[in-house]
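S.K.: Pasted the sequence and its predicted model underneath.
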Amino acid sequence: MLENIEFANPGLFWLLLLLPLAILWYILTRKSQVASLKISSAKGFRTSNFLSKLKPLLFVLRLLALAAVISALARPQTKEVSTRTKTTKGIDIVMAIDVSSSMLARDLKPNRLDALKDVAEDFIRKRPNDRIGLVAYAGESYTKTPITSDKSIVLAALRDIDYGQLEDGTAIGMGLATSVNRLKESKAISKVIILLTDGVNNAGFIEPQTAADLAVEYDIKTYTIGLGTNGNALTPIAYKRDGTFQFGMRQVEIDEGLLQDIADLTGGKYFRATDNDKLEEIYDEINKLEKTEIEEFKYTKYEEKFRPWVFLAGILLLLEWILRATIFKSFI
């Protein structure tokens, strides 16, 4: 009966302190409530000791009725809370991913590109209320998927990204410019590009500075990530006869100055990811920095449960009255 019950006026339970006071009063005044007659002998009088011993039952019923009334006044009720969320400020995000041959380097496990795809997939899943698009670039760039709220499309496109789909090279300016082009018509409150590369700009016909100026013009914030360990990394250096890569140690070269300038100019931030854990931490930090405002509405439904207590009190009082008027009538 009390499962999942809350009380609107729990302070009224202090009134239960009246019950022990009433019991004390009853004990002290019990003898004065019973008429007495002094005679030399009770022989010849019929007495019912059993019923007389049950007479306090009437007082017990009255106390239980009082306790039930106090419980009803405390307003027992059940509460059911439902919520509804509404996105008030969404964010449009384009992830620009370097797919040059150097992204197959094995300083991250199993390689840079696969490590990035795993972390990026987790990032996308954590942005259910935003629209996300993908841009791939190497020696040139293209839109893998335009900004969309359908995460299944974005995730499928992300898994499909691989080396060999574009001419080799690192066209940072092209990748950034294509991303800006995808976002320039966006009506979102906030527009963000996450640009990742593991090298220096050595291809394309758009300079990174020009692309960064376009991002500023369209009020697009750019977070840049330099991917690669400090020092040397096992990197593709040539093709074998069977068409597969031959790997060798090569110095990791990332134009950190350029990436820092792009981030500063557009109001973003530059990060350096030297291993899998650091890459994951960077995307987690970006996820925290770019928060979508969500309005939550709570609806609370109360169901009053005082009626059974009132009914119980009425039954107890009625029972006391019936007993007092019938069985115990001769003793009152």
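M.R.: Okay, I see it.
S.K.: make it CA atoms for all contacts and neighbour counts henceforth
M.R.: Will do.
S.K.: Next secondary structure after the lengthiest strand in the chain?
M.R.: The strand that spans the most residues within the chain, counting by DSSP state E, is strand 76-89. With elements assigned by DSSP states H and E, the helix or strand that comes after strand 76-89 is strand 91-98.
S.K.: and here's the other structure:
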Amino acid sequence: MFDFSNITFENPQWFWLFLLLPLLLVWYFFKRKKQSPEVSISSLKGFKIKQGILPKLKPLLFVVRLIALSFLIVAMARPQTVDVSTKTNKTQGIDIVMAIDVSASMLAKDLEPNRLEALKEVASEFIKDRPNDRFGLVLFAGESYTKTPITSDKSIILNALNDVEFNNIMESGTAIGMGLATSVNRLKDSKAKSKVIILLTDGVNNAGTIDPQIAMDLAMEYDIKSYTIGLGTNGVALSPVAITPSGNFRYGRIQVEIDEELLKQIASRTGGKYFRATDKNKLEAIYEEINKLEKTEIEEFKYYNYQEKYKPLAILAGLLLLIEITLRYTIFRSFV
């Protein structure tokens, strides 16, 4: 009659009535002989007894009644199907600028295969995990520039990140202040609910025309939160020390120097957090933590469309009872 898959019951407590059906069967078994009128006579001699089929079919009336009661109980439990439609309302997401140090020291091999490549791999996964946010990319060494403005197109930002490499055309050094200031400039006009900078460096501020303190003040003025990451092992690392005549880097073991105090100050004053990544696993854990700290709120609305299925059952139960009563007072009347 209809598909029972995906059926729910509004009033399942009525199913307890099914416990009465076995009791009715027992009652009928013991009382069935008293259902028909009896006549006492001294002898059956002279009567021709012919057993008809109707008396044998008489118990079917009770079976029909039980089936009707079963349908009625199921109808009282109110079977219904539910169609659920979902509408997702995305709130205004987060605008994130990733400010990445691309100085020569980022080619150090204390992270596999080097710091820059390890960062690109981890940052790519971070971007993919945040489909509702917009991203921008700022690169800095001795100076800074915008590689990619804020965009919601993940393919653009991922391709730009994949293309990031050391560029010896840029002025040497590490301009943390300029990297931060350029990132602030990318975000200052954003209408996003939250604005975030993730600044990563492996050095100290030793270049640039903008003091980090000024860049911090700008970030605070525009309510931009900054997460800072110091990248590099503790102690020494195999890093580029010179360029050979063939244009390749010559590596040597040099002391890792990170201005952690400055990075902590930037994070603290802007409401962010400072992290130190001494290997790739820690770098992955840092991005996972930032991912948890900066949540984009999504509202999900569910609409329920209920379709009642009890009516066919109730009608069928009524028809069966009508048939049972009709048969009882017509065809089976002389036997009841």
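M.R.: Good, I have the coordinates. This is a predicted model, so every value here is computed, not measured.
S.K.: Just the buried positions in the longest strand of the first structure, please.
M.R.: Pro76, Gln77, Thr78 (16 or more other CA atoms under 10 Å).
S.K.: With the second structure overlaid, report how far it is off on average.
M.R.: On superposition with the second structure, the mean distance recorded for strand 76-89 of the first structure (mean CA distance after the TM-score superposition for the first structure) is 1.8 Å.
S.K.: That strand: how far from the chain's middle?
M.R.: Centre-to-centre, strand 76-89 of the first structure and its host chain are 14 Å apart (CA atoms, centre = their mean, to the nearest Å).
S.K.: Likewise for stretch 223-238 of the first structure?
M.R.: 36 Å.
S.K.: residue ranges of the strands in the stretch 101-250 of the first structure, please?
M.R.: Here the stretch 101-250 of the first structure has its strands, by DSSP state E, counting those that start in this stretch, at 131-137, 141-148, 190-197, 221-227, 232-239, 245-251.
S.K.: closest to Ser330 of the first structure out of those strands?
M.R.: Among the strands of the stretch 101-250 of the first structure, the nearest to Ser330 of the first structure by CA to CA is strand 131-137 (85.5 Å).
S.K.: The closest one corresponds to what range in the second structure?
M.R.: Taken onto the second structure by TM-score structural alignment, strand 131-137 of the first structure occupies residues 134-140 there.
S.K.: once aligned to the first structure, how far is that stretch on average?
M.R.: Averaged out, stretch 134-140 of the second structure is 0.9 Å away (mean CA distance after the TM-score superposition for the first structure).
S.K.: For that stretch, give me every contacting residue.
M.R.: 93-103, 127, 144-154, 157, 160-161, 174-176, 178-179, 182-183, 186 (CA atoms under 8 Å, 6 or more residues apart in numbering).
S.K.: Okay, now stretch 164-180 of the second structure: how far is its last residue from its first?
M.R.: 18 Å (CA to CA, to the nearest Å).
S.K.: count of residues packed around Val122 of the second structure?
M.R.: 18 (other CA atoms under 10 Å).
S.K.: Which residue in the first structure aligns with it?
M.R.: By TM-score structural alignment, Val122 of the second structure lines up with Val119.
S.K.: I'd say that match and Glu281 touch.
M.R.: No. Judged on CA atoms under 8 Å, Val119 of the first structure makes no contact with Glu281 at a distance of 9.3 Å.
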